[in-house]
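K.L.:
Next one to model:
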Amino acid sequence: MKILSPVLLFVAVFCLAAFTSNAPSSYKIGDTATDFKLKSVDGKMYSMADYKNAKGYIVVFTCNHCPFAVKYEDRINDLAKKYKSKGYILLAINPNDPAVQPEDSFELMKVRAKEKGFAFPYLFDEGQKIYPQYGATKTPHAFLLDKNRVVKYIGAIDDNVDSATDVKEKYLENAIAALEKGETPSPELTKAIGCTIKTKK
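P.N.:
Modelled structure (predicted):
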């Protein structure tokens, strides 16, 4: 059996350490998400703790510029309106670095929210600290949490990016319906389809 030279061993250990240290943590089904406090386009700070009587939380990572996110704007707005009365709070978070994608600046977030009449807090992940905790990789990327912030569903909002009228599977809404019945969502995980999150290399 060959023994690695000290130099090769050092390189191997260094590479492994670099890989593991840079790998973002991400929530899995059943994990408890930590709360956050982020600024919204109305100038106020929001967190899940603000909603004492919430039955659950719909956290959607989205943004201004991404064509996929734009196609889902109205659907996200409709979800916020529909489920607020049922006790589910939708919080949308822009995870992009505006230095990389200027269209996703906080000032332009305010413009977009006003133009579209967003019925939910549109939050800015300043310093990009929150999206890596969740493991969000796309815009849009949805996470459903129960009232105790336990992650119940992760993935796409539905199965048709291009047409809301042609959706066959409403993944997120079906997950909420399961949560209402005390059942496990099926599926619990789907693949988020969208733009990559913009960050400095």
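K.L.:
all contacts plus neighbour counts: C-alpha atoms, from now on.
P.N.:
Noted.
K.L.:
Break down the chain into its strands, ranges please.
P.N.:
38-40, 45-46, 56-61, 88-94, 122-124, 138-139, 141-146, 151-155, 195-196 (DSSP state E).
K.L.:
In TSV: those, plus mean neighbour count.
P.N.:
Rendered in TSV, the data for these read as follows (neighbours: other C-alpha atoms under 10 Å):
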stretch	mean neighbour count
strand 38-40	19
strand 45-46	16
strand 56-61	24
strand 88-94	25
strand 122-124	27
strand 138-139	28
strand 141-146	25
strand 151-155	25
strand 195-196	16
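K.L.:
tell me, what residue is most central in this protein?
P.N.:
Centroid-nearest residue in the chain, with C-alpha atoms, centre = their mean: F61, separated by 3.3 Å.
K.L.:
Would you confirm that it contacts A92?
P.N.:
Yes: counting by C-alpha atoms under 8 Å, F61 does reach A92; the two are 5.7 Å apart.
K.L.:
here's the other one to compare against:
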Amino acid sequence: MYNSAYRYSLGAILAFISLGFGISDAHAQIPLGSTMPGQNVQVTLPDGSTTTLGALKGADGTLVVFWGNRCPWIGKIEDRLKSFAGTFSSATRKIILINSNDGSAFAAESRSGNAEAIAGLPQGIPYVADAEAAIMEAFAATRSPEFFLFDASDALVYTGSMDDSPGDADKVTKSYLADAYAAMSSGNAVRVGVTKPFGCMIKPKR
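P.N.:
Take a look at the predicted model:
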């Protein structure tokens, strides 16, 4: 019992540290209006086949989400992503999940870990491994989850967090991603285009 409690406490502390609380987050996000980067970089699907962001993107919009399988904040926001997917996903609008963590160092972040994780998400959302972290670097992504919304011309219209309450869906007062999508789909300017991403630090291969 003591060992179990100790492991839980240690895990919570490590997760807290990995979020970078108290540390100035000066990570250089790609500017709004940027064309989706890394479209020709090969990524790997859970079945072992390879593809590219360019092949997976939607004709009328694409949401790229940096994801992971060990981060506790992923679990807290997963249902919200499912709900958003019900509104956003279509034949011409796509959501792409990207795991840039080192799958060779962390078994849960491996291709088999991705296959297990994707089973709980809506069918049709591809979950790809960015084994060399080339996509992560192209996007200047640092966290999972971290959201990048692109319009029909592949221009970035929103980047950052899904909303203002990553830890508790009942306390959300500002739905940044949903608001950005609503503005994009109606042809209006996105009022809040950049927010600070909130989640675990991505641990790429080094």
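K.L.:
I'd like the strands of the first structure laid out as a markdown table, including distance to I176 of the first structure.
P.N.:
A markdown table is the format used below for the strands of the first structure (distance: least, C-alpha to C-alpha, whole Å):
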| stretch | distance to I176 of the first structure |
| --- | --- |
| strand 38-40 | 24 |
| strand 45-46 | 22 |
| strand 56-61 | 9 |
| strand 88-94 | 9 |
| strand 122-124 | 21 |
| strand 138-139 | 20 |
| strand 141-146 | 8 |
| strand 151-155 | 9 |
| strand 195-196 | 25 |
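K.L.:
corresponding residues in the first structure for stretch 102-111 of the second structure?
P.N.:
Aligned using TM-score structural alignment, stretch 102-111 of the second structure spans residues 97-106 in the first structure.
K.L.:
What segments of the second structure are helices?
P.N.:
2-18, 53-56, 72-88, 111-118, 134-139, 176-185 (DSSP state H).
K.L.:
Of those, which is nearest P37 of the second structure?
P.N.:
Nearest of the helices of the second structure to P37 of the second structure, taken as C-alpha to C-alpha: helix 134-139 at 5.8 Å.
K.L.:
what range in the first structure does that closest one sit on?
P.N.:
Counting by TM-score structural alignment, helix 134-139 of the second structure sits on residues 129-134 of the first structure.
K.L.:
Now do that stretch: everything it contacts.
P.N.:
P24, S25, S26, Y27, A33, F36, F61, P95, D125 (C-alpha atoms under 8 Å, 6 or more residues apart in numbering).
K.L.:
Show me what counts as buried in that stretch.
P.N.:
I130, Y131, Y134 (16 or more other C-alpha atoms under 10 Å).
K.L.:
ditto for stretch 122-131 of the second structure
P.N.:
Buried residues in stretch 122-131 of the second structure (16+ other C-alpha under 10 Å): P126, Y127, V128, A129, D130, A131.
K.L.:
How about stretch 7-14 of the second structure?
P.N.:
So, applying 16+ other C-alpha under 10 Å, stretch 7-14 of the second structure has no buried residues.
K.L.:
Find me the equivalent region of that stretch in the first structure.
P.N.:
So stretch 7-14 of the second structure sits over no part of the first structure, by TM-score structural alignment.
K.L.:
nearest residue to F106 of the first structure other than its sequence neighbours?
P.N.:
F124 (6.8 Å; C-alpha to C-alpha, 6 or more residues apart in numbering).
K.L.:
ok, now how distant is the one you found from N94 of the first structure?
P.N.:
5 Å (C-alpha to C-alpha, to the nearest Å).
K.L.:
related to what we said a few turns ago, which of the contacts of stretch 129-134 of the first structure lies closest to D158 of the first structure?
P.N.:
Among the contacts of stretch 129-134 of the first structure, and counting by C-alpha to C-alpha, the member closest to D158 of the first structure is F61, at 14.6 Å.
K.L.:
The residue nearest to F106 of the first structure and K39 touch, don't they?
P.N.:
Yes: assessed by C-alpha under 8 Å, F124 of the first structure is found in contact with K39 at 5.9 Å.
K.L.:
residues near the aligned partner of K147 of the first structure in the second structure, how many?
P.N.:
In the second structure, K147 of the first structure lines up with A152, judged by TM-score structural alignment. If you count neighbours by other C-alpha atoms under 10 Å, A152 of the second structure ends up with 16.
K.L.:
Could you measure from A152 of the second structure over to M36 of the second structure?
P.N.:
11 Å.
K.L.:
do the same with K205 of the second structure
P.N.:
Per C-alpha to C-alpha, K205 of the second structure is found 23 Å from M36 of the second structure.
K.L.:
More neighbours: the two, which one.
P.N.:
Taking other C-alpha under 10 Å, K205 of the second structure and M36 do not tie; M36 has more neighbours (22 against 14).
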